[in-house]
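In: here are the coordinates; sequence isn't available:
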């Protein structure tokens, strides 16, 4: 049975598209997405290799095959980001690449690069939803949480993982928060939630306006969003 996706719709100030690159083993699965912010945004990624924060406008997400570890993975990331830069006319350091999936498989960056024209052409359409790229043939859910007042909202998509691949959770927000606050909020929330074996991506573009959100409110919003997405609070050891 095919997955029926909700009409998620990305938050104002973001665009997203998905397509098939052929990099993963499935010949029917959409496996690569591009998320573009119309303005500079904070991009925080939390993977098995650790948490990183950067500023940029574009995230390319491949779901199916993990990047090789070490120098080869860095070379591939640089090559893909440079190609994206040329395709969309943004600086290479405005582009981030996340590759989630099976480890130890041969990674052909040329296939990812050849899919860029399809990705950019699809940014103004809803024909290939972001949920379809995250889908690992399990449950996929999308939810929205308001941060209250004029502070904006959080919109997220979560998809279960498999025995070979981590689950995925992508959060986009128009709240005025920087990478440091996102990192601290993720660390705090993950300490209380069962998020093991999940890759997290958070993008914040500040499009809600000049009203910043405090740390407690932002962390509380992420926790509420994860609960709505189906994450469970971690069990506490009995004393």
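Out: That came through, no problem. Only a predicted model underlies this, so the values are computations on that prediction, with no experimental measurement involved.
In: drop to CA atoms for contacts and neighbour counts, all remaining ones
Out: Noted.
In: Residue 69 - that's part of a strand, no?
Out: No. Residue 69: not assigned to a strand; according to DSSP: H, G, I helix; E, B strand; the rest coil it is coil.
In: ok, it - how many residues close by?
Out: Residues lying near residue 69 (other Cα atoms under 10 Å) number 11.
In: same thing with residue 50?
Out: The burial count for residue 50: 8, using other Cα under 10 Å.
In: Name the nearest residue to residue 150, ignoring sequence neighbours.
Out: residue 211 (6.3 Å; Cα to Cα, 6 or more residues apart in numbering).
In: my bad, should have said residue 48
Out: residue 199 is the one closest to residue 48 (Cα to Cα, 6+ apart), at 7.3 Å.
In: ok but the residue nearest to residue 150 is inside a helix, no?
Out: No. Assigned with three-state DSSP, residue 211 falls outside any helix and is coil.
In: Could you pull out the strands in this structure for me?
Out: Taking DSSP state E as the test, the strands found in the chain are 14-19, 32-47, 50-65, 95-102, 140-146, 153-159, 167-173, 198-204.
In: counting contacts, what elements does the second one pack onto?
Out: Secondary-structure packing of strand 32-47 (3 or more Cα pairs under 8 Å, 6 or more residues apart in numbering; DSSP states H and E): strand 14-19, strand 50-65, helix 116-121, helix 130-134, helix 179-192, strand 198-204.
In: One more to weigh against that first structure:
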């Protein structure tokens, strides 16, 4: 079976259910704020987390729970990050205990996550009071859970893909949230992925790290690495494929499916950046090494001046060269070329490190689209990389000017 996108989300793989409710953490009763993902059987589990020295209490608890590489449920609230709170660990543990009792599993088998305002006490009572309703509403539609983990996101993000492993049909599905404080390092804002593939916890951890480096670690909205970033994958093995225990064809097949899901979610987060009007995709080719390709691509999508130019649909290619130039990597800038492209066409703006004549009118047309490609040719090797970001609009400041209040 070739890889095929399918309707669905974290409930697409066999044995998974999800739910989302409003419990009262958020003042707006129309916004769900508590999500649950549950597998009918125990899963191998793997996560990567923020590199920020300030880590939310949920991350610290989840790290302890996943030491054995096993989990069966994911509980996540929005509206409050449960970070920098004196009782944060106690609250996170109590949330796990409440979910575990309602589900009939061990609290150590619950992955816990939170997102929202930092430094505000997280009330426990609304969460425990809502737990029976949350568990009873578990079903085959993951949309309520995708909605419940949102903060400033304008839309839920969910995808699923199907393929085969060892002759058995398998699926991978995911949901994510992320709109601001997006500049991941070792993880993403919040992303939860499920699969019915059978894979050891060691190989799953290897796959998660590998995929995160190529997807979530290659996006940026505002250059801020959050305190609660987490990517967690649960694999329950119900596809009944031979268990993947070592690198090889089956592992590569699984990684490709996981890469597809995570890349799509990463792009959707970049496109949904706070106040964003355009998705920016920067592809670097001909780099001397993979690390240089990654650094150059991300340097461009992180440039505040370049992002502002894209909002104004201004082909100010000098800002691209500037961002490439301050990248901490060895290369020859005099061999670099830049082309801007979109569904409206493409236009070369730089060759061999210098500008070339181009039509400002055509450039404006190219940059008027919702998705812009920045194609950078380095002509110094065979490595390539892609990073995603968004433009910087007036609304970004409006959204973040009073985020806490």
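Out: Received it, and whenever you're ready, just let me know what you need. Everything numeric in this text was worked out from a predicted model, so none of it was measured.
In: Superposed, how do the two chains score by TM?
Out: The TM-score (TM-score structural alignment, normalised by the length of structure 1) is 0.82; 234 aligned residues with a Cα RMSD of 3.0 Å.
In: Just give me the match in structure 2 for the residue nearest to residue 48 of structure 1.
Out: In structure 2, the residue matched to residue 199 of structure 1 (TM-score structural alignment) is residue 230.
In: count of neighbours near that match?
Out: Neighbours around residue 230 of structure 2, by other Cα under 10 Å: 25.
In: Report the separation between it and residue 209 of structure 2.
Out: 12 Å (Cα to Cα, to the nearest Å).
In: Could you tell me which residues touch both of the two?
Out: By Cα atoms under 8 Å, 6 or more residues apart in numbering, residue 230 of structure 2 and residue 209 have these common neighbours: residue 48.
In: so stretch 173-181 of structure 1 corresponds to what in structure 2?
Out: Using TM-score structural alignment, stretch 173-181 of structure 1 pairs with 195-203 in structure 2.
In: and that stretch, which residues are buried?
Out: By neighbour count with 16 or more other Cα atoms under 10 Å, stretch 195-203 of structure 2 contains the buried residues 195, 196, 197, 198, 199, 200, 201, 203.
In: Then stretch 101-116 of structure 2?
Out: So, applying 16+ other Cα under 10 Å, buried residues of stretch 101-116 of structure 2: 103, 105, 107, 108, 109, 110, 111, 112, 113, 114, 115, 116.
In: likewise stretch 123-139 of structure 1?
Out: So stretch 123-139 of structure 1, judged by 16+ other Cα under 10 Å, has buried residues 123, 126, 128, 129, 130, 131, 132, 133, 134, 135, 136.
In: Help me confirm that residue 124 of structure 1 comes into contact with residue 15.
Out: Yes. Counting by Cα atoms under 8 Å, residue 124 of structure 1 touches residue 15, with 7.0 Å between them.
In: and for these two, which residues touch both?
Out: By Cα under 8 Å, 6+ apart, no residue touches both residue 124 of structure 1 and residue 15.
In: Alignment lookup: residue 109 of structure 2 to structure 1.
Out: With the correspondence set by TM-score structural alignment, residue 109 of structure 2 lines up against residue 94 in structure 1.
In: Just give the nearest non-adjacent residue to its match, would you?
Out: Per Cα to Cα, 6+ apart, closest to residue 94 of structure 1 is residue 56, 3.9 Å.
In: Next one: the one you found relative to residue 87 of structure 1, how far apart?
Out: With distances taken as Cα to Cα, residue 56 of structure 1 is found 16 Å from residue 87 of structure 1.
In: Now do the same contact list for residue 165 of structure 1.
Out: 64, 100, 101, 102, 103 are the contacts of residue 165 of structure 1 under Cα under 8 Å, 6+ apart.
In: ok, residue 34 of structure 1 to residue 17 of structure 1 distance?
Out: 5 Å.
In: intersection of neighbour lists for the two?
Out: 119, 120.
In: Tell me which residue of structure 1 matches up with residue 43 of structure 2.
Out: For residue 43 of structure 2, the residue aligned by TM-score structural alignment is residue 41.
In: Tell me how far the aligned partner of residue 34 of structure 2 in structure 1 lies from residue 97 of structure 1.
Out: Taking TM-score structural alignment, the alignment pairs residue 34 of structure 2 with residue 32 from structure 1. Taking Cα to Cα as the measure, residue 32 of structure 1 falls 10 Å from residue 97 of structure 1.
In: quick one on the thing from earlier: I'd say the match of residue 109 of structure 2 and residue 58 touch.
Out: Yes. With contact defined as Cα under 8 Å, residue 94 of structure 1 reaches residue 58; the gap is 6.2 Å.
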